[in-house]
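>>> Please work out how this folds:
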Amino acid sequence: YTSGSKVGTCTLYSVRLTHGDFTWTTKKKFRHFQELHRDLLRHKVLMSLLPLARFAVAYSPAQDAANREMPSLPRAGPEGSTRHAASKQKYLENYLNRLLTMSFYRNYHALTEFLEVSQLSFIPDLGCKGLEGTIRKRSGGHRVPGLTCCGRDQVCYRWSKRWLVVKDSFLLYMCLETGAISFVQLFDPGFEVQVGKRSTEARYGVRIDTSHRSLILKCSSYRQARWWAQEITELARGPGRD
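A predicted model of the protein is given here:
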């Protein structure tokens, strides 16, 4: 990276985003910024190597070509003073704002996933922006009368990666490849959220109970599991619950 600034790797950053009337918060570690930066650089290099992409670049306006110049990302380093920490936060804020001005990167899937945005994010009829992101969900858990297998045995279920969307009255998950909605779960009077291996049988698991299903999610860390459980609970207790 070109910048000499350093950012602590263990810091958890709360990123507040606004799009029109929608406002939401996402939490990221510095490694998430690094992963995003690598993905965008890879995208830039790949597009420059593809024959059709080179043809498009050759005939694009000079301003559009300049729009592909990646902003620099500070190197990771030890934690410093409060003043230095504030300047590092501002640096990352400027980094994201700069990326969002570049059409070449703005709609690329790596950036939209980092910002936790999908095609369902900004539809007023669906309520607030809510919580979104890639998650692993466990199959089974449906409460079907007369069905003896509840999907609790490892033989009965599998883990799949999906894009989860949580609104104030329901959640759903979509196929990452196609964007097709696979399942919708309404928040009814049986709604409850639990975290931990005892209730989920999974490390860093989150269990979402309603009258019709016990949906179990698997997060990448305990901190993420607690964050998701807290956000889902707060959304469900909002106006949509009534």
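>>> going forward, measure contacts between C-alpha atoms and count neighbours the same way
Fine.
>>> Is Thr26 within a helix or a strand, and which one?
For Thr26, the host element (DSSP states H and E) is strand 22-29.
>>> Can you mark which positions in that strand are buried?
Buried residues in strand 22-29, defined by neighbour count with 16 or more other CA atoms under 10 Å: Thr26, Lys28.
>>> Stretch 41-54 too?
Buried-residue list, stretch 41-54, by 16+ other CA under 10 Å: Leu41, Lys44.
>>> want to put them side by side, so please do this one too:
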Amino acid sequence: MKTIDLNCDMGEGFGVYSLGDDPAMLEIVTSANIACGFHAGDPLVMTQTLENAKARGVGCGAHPSFMDLWGFGRRPILGQSPAEIEKQLIYQIGALQALAHAQGMRLGHVKTHGSLGNMANEDIDLARAVARAIKAVDPNYIFVVMPGLPTEKAGEEAGLRLAREIYADRAYAANGNLASRKLPGAVLHDAEAAAERILGILESGEVLAIDGTRIPVRADTVCVHGDTADAVAMARAVKRRLDDAGYAVEPMAEWL
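Take a look at the predicted model:
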């Protein structure tokens, strides 16, 4: 049987503000990427998200970002060295790791958020800083990467376990990175079409970019973002299609 993970970004509220339907998503996905306080999240939100994921048997990982609450981590923050960003990542991963440890949990993976992730997928020095940060906190953590891009190369160089990721709700640029959210069609909203697309990617081993380029990919995990209005419906559709196609959908840390 083929095995795949289904992941979603979680815990992206802050203080009195909430975003997304985490309880509903936790009934569907198998891994949760939990915001660590820089683009979203706070100690209480992080703790509650860990508790909810634990209750549903969902694997947990850190979702660090640029320090950008105002822009939700989706603005490029320039002028920082890879070494500076490395320390910020260690800080964020360590914060979630400590909260998990306090309730007898262990994190399994790390996935960068937003502009930080997009930039690391085009800058090998930044990608290596991410890999070093993960390895410094726990060399057994899985590094979630995009196939064929600098994050994959940096993770391989560092000897980290990798989860190669594809996206259900995002279009791709010709270089294999995610298309800019500013472009028409960059964010997909049709749940059934997205589910069909994911199955096609998994079966064919390639993804079609917005310009028609066919990009070879290998996938271990599928991402559905949790902050869109149709996120839960899309996650349900993707999970149903994976089940129907005979995939075992399980947390990445349990089988990678």
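>>> what's the TM-score here?
Overlay of the two chains. TM-score (TM-score structural alignment, normalised by the length of structure 1): 0.24; 112 aligned residues with a CA RMSD of 6.7 Å.
>>> circling back: check which helices and strands the strand holding Thr26 of structure 1 is in contact with.
Contact analysis of strand 22-29 of structure 1 by 3 or more CA pairs under 8 Å, 6 or more residues apart in numbering; DSSP states H and E lists strand 12-19 as its packing neighbours.
>>> Quick check: which helices or strands does the strand it packs on pack against?
strand 22-29.
>>> Next, the angle strand 12-19 makes with the strand it packs on.
Per axes from the mean of the first three to the mean of the last three CA atoms, to 10 degrees, the angle that strand 22-29 of structure 1 makes with strand 12-19 is 160 degrees.
>>> and the next element down the chain from strand 22-29 of structure 1?
Once the chain leaves strand 22-29 of structure 1, the next helix or strand it forms, by DSSP H and E, is helix 30-49.
>>> After that following helix, which helix or strand is next?
helix 51-58.
>>> Mind listing what's buried along the next helix-or-strand element following that following helix?
Sequence-wise, the next helix or strand downstream of helix 51-58 of structure 1 (DSSP H and E) is helix 62-66. When neighbours are counted by 16+ other CA under 10 Å, no buried residue of helix 62-66 of structure 1 is found.
>>> what sits up against helix 62-66 of structure 1?
Where contact means CA atoms under 8 Å, 6 or more residues apart in numbering, the residues beyond helix 62-66 of structure 1 that reach it are Val57.
>>> Can you work out which other helices and strands pack against the helix or strand that it is followed by?
Downstream of helix 62-66 of structure 1, the next assigned helix or strand under DSSP H and E is strand 75-76. Applying 3+ CA pairs under 8 Å, 6+ apart, we find strand 75-76 of structure 1 packed against strand 6-7.
>>> ok, now how distant is the residue nearest to Arg214 of structure 2 when sequence neighbours are not counted from Leu99 of structure 2?
Spatial nearest neighbour of Arg214 of structure 2, chain neighbours left out: Leu208 (4.7 Å); criterion: CA to CA, 6 or more residues apart in numbering. As defined by CA to CA, to the nearest Å, Leu208 of structure 2 lies at a distance of 40 Å from Leu99 of structure 2.
>>> Over to Val144 of structure 2?
From Val144 of structure 2 to Leu99 of structure 2 the distance is 21 Å (CA to CA).
>>> who has more neighbours, these two?
Val144 (24 against 19; other CA atoms under 10 Å).
>>> The more buried one is in contact with Leu162, isn't it?
Yes. Under the criterion of CA atoms under 8 Å, Val144 of structure 2 makes contact with Leu162 at 5.8 Å.
>>> Now do the shared contacts for the two.
Shared contacts of Val144 of structure 2 and Leu162, defined by CA under 8 Å, 6+ apart, are absent.
>>> Ala53 of structure 2 - how many residues pack around it?
Around Ala53 of structure 2 there are 24 residues (other CA under 10 Å).
>>> Apart from its neighbours in sequence, what residue is nearest it?
Closest to Ala53 of structure 2 by CA to CA, 6+ apart is Leu26, at 6.4 Å.
>>> Tally up the residues packed near that neighbour, please.
24.
>>> Quickly note the distance from it to Asn33 of structure 2.
Distance, Leu26 of structure 2 to Asn33 of structure 2, by CA to CA: 11 Å.
>>> ok, now Ala24 of structure 2?
Ala24 of structure 2 is 15 Å from Asn33 of structure 2, where distance means CA to CA.
>>> more crowded one of those two?
The neighbour comparison of Ala24 of structure 2 against Asn33 (other CA under 10 Å) goes to Asn33, with 27 against 15.
>>> and the more buried one, helix, strand or coil?
Three-state call for Asn33 of structure 2 (DSSP: H, G, I helix; E, B strand; the rest coil): strand.
>>> residue contacts, it?
Per CA under 8 Å, 6+ apart, neighbours of Asn33 of structure 2: Asn7, Cys8, Asp9, Met10, Cys60, Gly61, Ala62, His63, Val110, Lys111.
>>> Of these, which belong to strands?
By the criterion of DSSP state E, membership of the contacts of Asn33 of structure 2 in strands covers Asn7, Cys8, Asp9, Met10, Cys60, Gly61, Ala62, His63, Val110.
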